[in-house]
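> following is a predicted model, sequence given first.
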Amino acid sequence: FKTHPNVLKELNYHNPKMAAVMRDSPEEEAVQVMRDHILAQGAAGFNRTYDANREETEMKNRLLTNPMDPTANEYFGRQIEQKNIMEQYTQTMNEYPETFARVLMLYIATEVNGKPVQAFVDSGAQSTIMSSACAERLDILRLVDKRFEGVAVGVGSGKILGRIHLVNLKVKGEDGGMGGEDVHLPCSITVMDSEKGLGDKNMDFLFGLDMLKRHRCSIDLQRNALVLNTMGRQVVTPFLQEYQLDTTKGGTRDFDADAANAELEKAQMDSVAEVEAAELAEAEAKSAEETGEAAAGTDDTTMTDAPGAGAGAGAGPGSGPGPG
């Protein structure tokens, strides 16, 4: 492990407690710990298999005795469901593995007042929306018409500060071929309170359906680009890639691998600590319960023996009334 850090990193991902022991222990002790771990895992696997086979045999016998047995039928129903799920999982992994990957949202590079801003293309948003913090950063918050303030209601609710009636939005076309030139779009923007507005504070500018329809835009996923048909010409602007987006937007531009690994390791260690604490609490509760049962048994024995002791004393010499 010490000569192959990648192997240790993989072990740390699956079993951080074991990885810490392997990293900090002397070689001979680490080897012995790994052997014990492998033996324990093998024994646990054997026990699981044995218990599963025993339960299946028991359920089969119950069905042979009573084909309408509800417990056995429920058991085999779960088995069939799990089998179907695993078959679908295997087929998806083999034929459509991309469905398990994270989907990158659609962003385009734009400029307002000469300042860059990444716009989230959202055909599900009725209006083009910008947070007040983003508007202030772009120096257009002063243009908000507060007569249009209100409350936006959708999945959640948010406070609308007003509306900016006209903003010059610069969209850059892709290099080479048709649509390689920049285009300036007149754009109306609804400004929402950053604290009580957009549900996701990382999406500070949404290019909504109103402007998509106004500029006859097409989301072309084959070219991975937004196609704008405006002012008599077509402009193609590519959607941003992961390396161009911050981690808050699902990208990797400011991704810190060391910090992410440290955070993951801490989370795993915290999870292990929680499991160990729960197991310890369960063991203590069980021990206390057993101690209580033993104490109750001792009290019962004492109460049972007491009458016998009194009878023995009464039967002894001089216990009865003496001669008159």
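Looks like it came in fine.

> going forward, measure contacts between C-alpha atoms and count neighbours the same way
Fine.

> which other helices and strands contact the longest strand along the chain?
Longest strand in the chain by number of residues (criterion: DSSP state E): strand 157-171. On a contact count with 3 or more C-alpha pairs under 8 Å, 6 or more residues apart in numbering; DSSP states H and E, strand 157-171 meets strand 107-112, strand 150-153, strand 183-192.

> just the residues contacting the helix or strand just after the longest one, thanks.
Right, the one you point to is strand 183-192. Helices and strands here follow DSSP states H and E; after strand 183-192, the next one along the chain is strand 205-207. Residues from elsewhere that reach strand 205-207 (C-alpha atoms under 8 Å, 6 or more residues apart in numbering): 117-123, 125, 127-131, 134.

> show me what the helix or strand following strand 205-207 is in contact with.
Sequence order places helix 209-214 as the next helix or strand after strand 205-207, per DSSP H and E. With C-alpha under 8 Å, 6+ apart as the test, helix 209-214 has contacts from 122-128, 187-188, 218.

> so which bits of helix 209-214 are buried?
Residues of helix 209-214 classed as buried: 209-212 (neighbour count, 16 or more other C-alpha atoms under 10 Å).

> now, which of these sits nearest Asp305?
Using C-alpha to C-alpha, Leu209 comes nearest to Asp305 of the buried residues of helix 209-214, at 87.4 Å.

> what about that closest one, distance to Val117?
As judged by C-alpha to C-alpha, to the nearest Å, Leu209 and Val117 stand 18 Å apart.

> tell me where this protein has strands.
Applying DSSP E to the chain gives strands spanning 107-112, 115-121, 129-131, 150-153, 157-171, 183-192, 205-207, 217-220, 225-230, 233-238.

> list the helices and strands the last one packs on?
I take that to be strand 233-238. Packing contacts for strand 233-238, counted by 3+ C-alpha pairs under 8 Å, 6+ apart, involve strand 225-230.

> swap the cut-off to 10 Å and go again
Contact analysis of strand 233-238 by 3 or more C-alpha pairs under 10 Å, 6 or more residues apart in numbering; DSSP states H and E lists strand 107-112, strand 157-171, strand 183-192, strand 217-220, strand 225-230 as its packing neighbours.

> next up, a structure to set beside the first:
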Amino acid sequence: MILTVSTLTRSISLELDVLTSIKDLKAVVCFDFGCEDPDKLALYYQEKELCFGTLEDNGIVKNTSLFLVDKSLKTDLKKHQDFIRKLQRNGKELSLLRHHDPLLAEALMKSDVYAVKAILESRLLKQEEIKTEEQQLLKLAKENPFDLELQCKIEEQIRSENLRHNLYTAMEHIPESFSSVSMLYIKLEINGCVVKAFVDSGAQMSILSQECATRCSLMRLLDTRYQGVALGVGSAPIAGRIHAAHVKIGRAFLICSFLVLLEQSVDFILGLDMLKRHNCCIDLKSNHLRIGKCNAHFFSIIIITSNFQGPRGRVWPSSLSMSFLGITFSKKARAGPLLTMKTRYRR
């Protein structure tokens, strides 16, 4: 296995076995680079420091490259220390960095100047390698413009450059697209019982969990003739259907019907059927669910992520990946585009 060890100014190639220990590797690198103490060397693979074990233990089993940092050199650390202090004082930027680049954010939080130096310089070195490779390909293309394999490589290089440009454009103009979006939750009352409901215009029918139906004293109204199985990305047994129940949203009093699911992580999903029935308007600008002249305020991200808990301390998800995207109600097991519901109707 060929291992390339690089700094910003120099690189060497070593032929090693995968069972070579990190300690022995540091000794070889120390000799080749003319360093004094191998313990002062830090080797980084995929921006993570190699400390113990063998190359194989650290996931290095084929030809690759490592980045070297000499901790005995005190030069050129001031700019990295200033960079760390600047970001640590800026909580907003550090929060964004923690989301987009957790590895660098972790090094910043630990004030590990050598790890920050290694991460930044290894990325800079990688960019230089990409530029060098691009220049070499262009040079070869001029010498032999009809080489099919070379043209394929240039095409892939252009595609990668377009992808990078598209990514940087998105990061500059719509950075919010890289963060998670909080889902829409409102507070409502069913039979006088306060329920936190998930507003989902992508659900074809409104859904109530059996646990929530029991808390709201609605199980006496459950029509078990509508038992079945909801199928989709996941599946859940349907206990039945409640045809009419009084629901209070803000100052509006509504009559709603919904299915009752036995295994449902969210207490109540206000689906498209009831949203259309009562002419509801999801107003994202004012962050309200509007029903006629009445408004119900959507919960903020702080409430959802910190204090939004369901029964028995169950945490409600801030970004919900629903198992049930929609429902096609059918007496036969007829496949729908998103979700079908097998029903068993007894006369």
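Ah, there it is. Because the structure is a prediction, the values reported are computed rather than measured.

> superposed, what's their TM-score?
Overlay of the two chains. TM-score (TM-score structural alignment, normalised by the length of the first structure): 0.57; 220 aligned residues with a C-alpha RMSD of 3.5 Å.

> with mean neighbour count and distance to Ala257 of the first structure added, can I get the helices and strands packed on strand 233-238 of the first structure in JSON lines?
Conversion of these to JSON lines gives the following (neighbours: other C-alpha atoms under 10 Å; distance: least, C-alpha to C-alpha, whole Å):
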{"stretch": "strand 107-112", "mean neighbour count": "19", "distance to Ala257 of the first structure": "24"}
{"stretch": "strand 157-171", "mean neighbour count": "19", "distance to Ala257 of the first structure": "32"}
{"stretch": "strand 183-192", "mean neighbour count": "21", "distance to Ala257 of the first structure": "34"}
{"stretch": "strand 217-220", "mean neighbour count": "16", "distance to Ala257 of the first structure": "33"}
{"stretch": "strand 225-230", "mean neighbour count": "20", "distance to Ala257 of the first structure": "29"}
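
> can you tell me which residues contact the alignment partner in the second structure of Val171 of the first structure?
In the second structure, the residue paired with Val171 of the first structure according to TM-score structural alignment is Ile249. Applying C-alpha atoms under 10 Å, 6 or more residues apart in numbering to Ile249 of the second structure gives the contacts 186-190, 289-291, 294-297.

> mean per-residue distance, the longest strand of the first structure to the second structure?
Mean deviation of strand 157-171 of the first structure relative to the second structure after superposition (mean C-alpha distance after the TM-score superposition for the first structure): 1.3 Å.

> just checking, Arg102 of the first structure touches Gly250?
Yes - between Arg102 of the first structure and Gly250 a contact is recorded at 8.6 Å, counting by C-alpha atoms under 10 Å.

> who's more crowded, these two?
Each of Arg102 of the first structure and Gly250 has its neighbours counted (other C-alpha atoms under 10 Å); Gly250 has more, 16 against 8.

> quick check: the more buried one touching Phe120?
No - using C-alpha under 10 Å, Gly250 of the first structure is not in contact with Phe120, being 11.7 Å away.

> quick check: neighbours shared by these two?
Common contacts of Gly250 of the first structure and Phe120 (C-alpha under 10 Å, 6+ apart): Met105.

> just give me the closest of the buried residues of helix 209-214 of the first structure to Leu264 of the first structure.
Of all the buried residues of helix 209-214 of the first structure, Leu264 of the first structure sits closest to Leu209, with 38.4 Å by C-alpha to C-alpha.

> Val236 of the first structure -> the second structure?
Taking TM-score structural alignment, the alignment pairs Val236 of the first structure with Asn295 from the second structure.

> am I right that that match is in contact with Lys248?
No - using C-alpha under 10 Å, Asn295 of the second structure makes no contact with Lys248, being 11.4 Å away.

> just the buried residues out of the contacts of helix 209-214 of the first structure, in PyMOL syntax.
Of these, the buried ones can be selected in PyMOL as follows, counting by 16+ other C-alpha under 10 Å:
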select buried, resi 122+123+127+128+187+188
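
> for Gly202 of the second structure, see how far away the residue lying closest to Ile304 of the second structure once chain neighbours are set aside is.
Excluding its sequence neighbours, the residue lying closest to Ile304 of the second structure (C-alpha to C-alpha, 6 or more residues apart in numbering) is Ser318, at 5.7 Å. Per C-alpha to C-alpha, Ser318 of the second structure is found 17 Å from Gly202 of the second structure.

> on that earlier part again, looking at the helices and strands packed on strand 233-238 of the first structure, which is nearest to Ala309 of the first structure?
Ala309 of the first structure lies closest, by C-alpha to C-alpha, to one member of those: strand 157-171, at 79.2 Å.

> dump the helices and strands packed on strand 233-238 of the first structure into JSON lines; add distance to Pro16 of the first structure as well.
Below are those laid out as JSON lines (distance: least, C-alpha to C-alpha, whole Å):
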{"stretch": "strand 107-112", "distance to Pro16 of the first structure": "37"}
{"stretch": "strand 157-171", "distance to Pro16 of the first structure": "42"}
{"stretch": "strand 183-192", "distance to Pro16 of the first structure": "44"}
{"stretch": "strand 217-220", "distance to Pro16 of the first structure": "44"}
{"stretch": "strand 225-230", "distance to Pro16 of the first structure": "42"}
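
> what about those, which gets the closest to Gly297 of the first structure?
Using C-alpha to C-alpha, these put strand 157-171 closest to Gly297 of the first structure, at 62.2 Å.

> how far away from the center of its chain is the closest one?
Between the centre of strand 157-171 of the first structure and the centre of its chain there are 33 Å (C-alpha atoms, centre = their mean, to the nearest Å).

> which strands or helices does the longest helix seen in the second structure pack on?
Counting residues, the longest helix found in the second structure (DSSP state H) is helix 113-143. Judged by 3+ C-alpha pairs under 10 Å, 6+ apart, the packing partners of helix 113-143 of the second structure are strand 41-45, strand 48-50, strand 64-70, helix 78-89, helix 102-109, helix 148-173.

> could the ones you listed go into a markdown table alongside distance to Arg225 of the second structure and mean neighbour count?
Listed next are these as a markdown table, based on distance: least, C-alpha to C-alpha, whole Å; neighbours: other C-alpha atoms under 10 Å:
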| stretch | distance to Arg225 of the second structure | mean neighbour count |
| --- | --- | --- |
| strand 41-45 | 61 | 20 |
| strand 48-50 | 59 | 18 |
| strand 64-70 | 63 | 20 |
| helix 78-89 | 61 | 15 |
| helix 102-109 | 51 | 18 |
| helix 148-173 | 51 | 12 |
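
> so which of the ones you listed comes closest to Leu222 of the second structure?
Leu222 of the second structure sits nearest to helix 102-109 of all these, at 48.2 Å, using C-alpha to C-alpha.

> thinking again about what came up before, farthest pair in the contacts of strand 205-207 of the first structure?
Of all pairs in those, the most separated under C-alpha to C-alpha is Ser123 and Cys134 at 20.3 Å.
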